[in-house]
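Okay, structure incoming, though there's no sequence with it:
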């Protein structure tokens, strides 16, 4: 029996329950993994609240790291005793151990601690696809990144700097702006005290940015379009402030033949070989020191409600992990 966090109904953090569940043996294409640390992400909040509805009851959590205990038939890239980490469907990572599909579980290099791995898989793989699999971005290009001091943002700032890409960030406090600057952003705008759209235009000589990477959603969508240079790309990859409402697609033409996409990580990692290649690039970035994983919050698994509350209230910076 292992402790596992589940929901039986969608709603607030009070819906989260820690229960004892039996863990069985892995079947075809599966592994059993004992977790050392579990990651916390906004997708967990979306699934809990019902923005991304789940079939209930359902365990939550999309990323973790630990040690493989057993492998099922057909699994060749992992063996018992291997260190491993993942960001993967289906949910269920908020647990001491679980049986799960092996395809998106990645062998973890010895030099990367479990807590860092659990904190970086979903966010780091997200940054990988944002910069390498969504639209061409080259050294010298300028990216506007919202929530630049958050978990994805701090990885993105470092990743971009390592590749010669200019990042203009936004954040909600001067302290968070400084954090983004410390991690490689060229500029960071406090959106509570400054007109961030006008400031972006000033910083780019009125041209605008080549790409916007926006996980905030409703609150920043229109302004983000106004920050783009002609032919620029809007990557809307999250809904922290709520989903983007319907809009007239003709606006994209009026504002300079803009492009827009709404990607998800799980499309990109659905292929086993692609997932492993993306993880390899992420591990190389971390192992080289180009990207450092900052864990600013740690919660025992039993305090998962407090962890969700802190994330939703935007009281977190960097990464957050749950310790089983």
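Nice, I can see it. This structure is a prediction, so every number in the text was calculated from the model and none was measured.

all contacts plus neighbour counts: C-alpha atoms, from now on.
Will do.

in the stretch 201-324 of the chain, which spans are helices?
Applying DSSP state H, counting those that start in this stretch to the stretch 201-324 of the chain gives helices spanning 221-227, 250-254, 265-268, 272-288, 304-312.

dropping in the other structure now:
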């Protein structure tokens, strides 16, 4: 028996229910995991609200860390008692215990806590593919990172700085600007009272930046394009303000033959070899101290609705975890 969060209809945080359910023996290729910490991510609100439709009723959550309790037939890469973390698979991480395909798991090093494991898989691997694979940041680059005080933002700012980049970050308040600066952001732009593109042009002596990492979506898309230098890359990887409206592709030509991509983590981790390589690089940069995880909010798992309200109201900073 396991307690978990489930929702039977889409809507606001009030649709989340705390229920009990039986957990069967793991099937072939699966393991049973007892969660020690569960990650909270903005994509969870998209599934709950219906922006990203899922079959209902449904569990929620794609990221957690814990201990293996049982093995299904054919699982040889892990043993009972192993510490593991994961991101992806069927929704259902908002639970005390669950079964999951072993191929989705990575071993969690002993020098990293369960909370770190739960907080870093979605956000940390997102930062990894953004900085190392989508646009490979080089020493001397100047990069723009929206939502610099958020979970992905704080990781990406530190990592980009460690790679030798100059980091410009957008935030909503002076307090968040200070937080971003403590995590590697060289220049902060408070978008509630400054023009982002004007400040970027000022900082770069009119040149613009080679890449913009934008998780906000609709509200920032056009201004982000205006921040790019010719042949720059626009990476739109989230919809915090809503999806980007349709536009004429010739706009990219007029603004400097810009590149545009809309990546998602799970295409980058679809091959297990890539997942293990990406996780290994992430774990190493965290263990080295070059990237410090800021787990600034902790909620009981049963209070997931409260966590969603605070996340959507942008009252959170850094990473948040749910504790079963």
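Noted; the coordinates are in hand. What you are looking at is a predicted structure, and each value in this text was computed from that prediction instead of being measured.

I'd like the helices of the stretch 201-324 of structure 1 as a markdown table, with mean neighbour count and distance to residue 148 of structure 1 appended.
A markdown table is the format used below for the helices of the stretch 201-324 of structure 1 (neighbours: other CA atoms under 10 Å; distance: least, CA to CA, whole Å):
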| stretch | mean neighbour count | distance to residue 148 of structure 1 |
| --- | --- | --- |
| helix 221-227 | 20 | 14 |
| helix 250-254 | 13 | 25 |
| helix 265-268 | 16 | 19 |
| helix 272-288 | 17 | 18 |
| helix 304-312 | 18 | 15 |
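
Can I get those in a markdown table including distance to residue 121 of structure 1?
Shown next, in a markdown table, are the helices of the stretch 201-324 of structure 1 (distance: least, CA to CA, whole Å):
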| stretch | distance to residue 121 of structure 1 |
| --- | --- |
| helix 221-227 | 26 |
| helix 250-254 | 33 |
| helix 265-268 | 11 |
| helix 272-288 | 8 |
| helix 304-312 | 18 |
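
So which of the ones you listed is nearest residue 109 of structure 1?
Distance to residue 109 of structure 1, taken as CA to CA, is lowest for helix 272-288 among these, at 7.5 Å.

In the stretch 1-150 of structure 1, mark out all the helices, start to finish.
42-49, 114-132.

most tightly surrounded among these?
helix 114-132 (a mean of 24; mean count of other CA atoms under 10 Å).

Tell me the helices and strands packed up against that helix.
Packed against helix 114-132 of structure 1, as judged by 3 or more CA pairs under 8 Å, 6 or more residues apart in numbering; DSSP states H and E, are the following elements: strand 30-39, strand 63-71, strand 83-87, helix 151-162, helix 265-268, helix 272-288, strand 319-323.

once aligned to structure 2, how far is it on average?
For helix 114-132 of structure 1, the mean deviation from structure 2 after alignment is 0.6 Å (mean CA distance after the TM-score superposition for structure 1).

ok, now which ones touch residue 191 of structure 2?
170, 171, 172 (CA atoms under 8 Å, 6 or more residues apart in numbering).

Which residue of structure 2 is paired with residue 195 of structure 1 in the alignment?
Correspondence of residue 195 of structure 1 to structure 2, assessed by TM-score structural alignment: residue 195.

related to what we said a few turns ago, among the helices of the stretch 201-324 of structure 1, which is nearest residue 155 of structure 1?
It's helix 272-288; of the helices of the stretch 201-324 of structure 1, that one is closest to residue 155 of structure 1 (CA to CA) at 9.7 Å.

and the closest one, what does it pack onto?
Partner elements for helix 272-288 of structure 1 (3+ CA pairs under 8 Å, 6+ apart): helix 114-132.

before we move on, back to that, could you say which one of the helices of the stretch 201-324 of structure 1 comes nearest to residue 139 of structure 1?
helix 272-288 (16.6 Å).

and the direction of the closest one versus that of helix 151-162, what angle?
With axes from the mean of the first three to the mean of the last three CA atoms, to 10 degrees defining the directions, helix 272-288 of structure 1 sits at 70 degrees from helix 151-162.

Report the aligned residue range of structure 2 for helix 272-288 of structure 1.
With TM-score structural alignment as the criterion, helix 272-288 of structure 1 aligns to 272-288.

So what's the gap between the matching stretch and the chain middle?
15 Å (CA atoms, centre = their mean, to the nearest Å).

got it, and stretch 105-120 of structure 1?
With CA atoms, centre = their mean, you get 15 Å for stretch 105-120 of structure 1.

Return the residues in contact with residue 186 of structure 2.
Counted by CA under 8 Å, 6+ apart, residue 186 of structure 2 has contacts 166, 167, 168, 169.

Weed out the non-buried ones from those.
Buried members of the contacts of residue 186 of structure 2, scored by 16 or more other CA atoms under 10 Å, are 166, 167, 168, 169.

Name the nearest residue to the residue nearest to the spatial centre of structure 2, ignoring sequence neighbours.
Nearest residue to the geometric centre of structure 2 (CA atoms, centre = their mean): residue 123, 2.9 Å. Once flanking residues are discounted, residue 123 of structure 2 sits nearest to residue 152: 4.8 Å by CA to CA, 6 or more residues apart in numbering.

With residue 310 of structure 1 as the reference, measure out to residue 13 of structure 1.
From residue 13 of structure 1 over to residue 310 of structure 1 the distance is 10 Å, taken as CA to CA, to the nearest Å.

Identify the residue spatially nearest to residue 185 of structure 2, adjacent ones excluded.
residue 167 (5.1 Å).

and the helix or strand hosting the one you found, how far from structure 1 on average?
Following DSSP states H and E, one finds residue 167 of structure 2 within strand 166-171. Strand 166-171 of structure 2, aligned to structure 1 and superposed, deviates on average by 0.7 Å (mean CA distance after the TM-score superposition for structure 1).

continuing past that strand, what's the next helix or strand?
Using DSSP H and E, the helix or strand that follows strand 166-171 of structure 2 in sequence is helix 174-182.

how about that following helix: buried residues?
Quick answer for helix 174-182 of structure 2 (16+ other CA under 10 Å): 176, 177, 179, 180, 181.

cool, and stretch 5-16 of structure 1?
5, 6, 7, 9, 10, 11, 13, 16.

Name the surrounding residues that touch it.
So stretch 5-16 of structure 1 is in contact with 17-19, 47-50, 53, 56-60, 92, 94-95, 301, 304-306, 308-309, going by CA under 8 Å, 6+ apart.

Compute the first-to-last residue distance for that stretch.
6 Å.

One more: stretch 166-180 of structure 2?
OK, stretch 166-180 of structure 2 end separation, CA to CA: 13 Å.

sorry, back to before: spit out the contact partners of the residue nearest to residue 185 of structure 2.
Residue 167 of structure 2 neighbours (CA under 8 Å, 6+ apart): 142, 143, 144, 145, 157, 160, 161, 184, 185, 186, 187.
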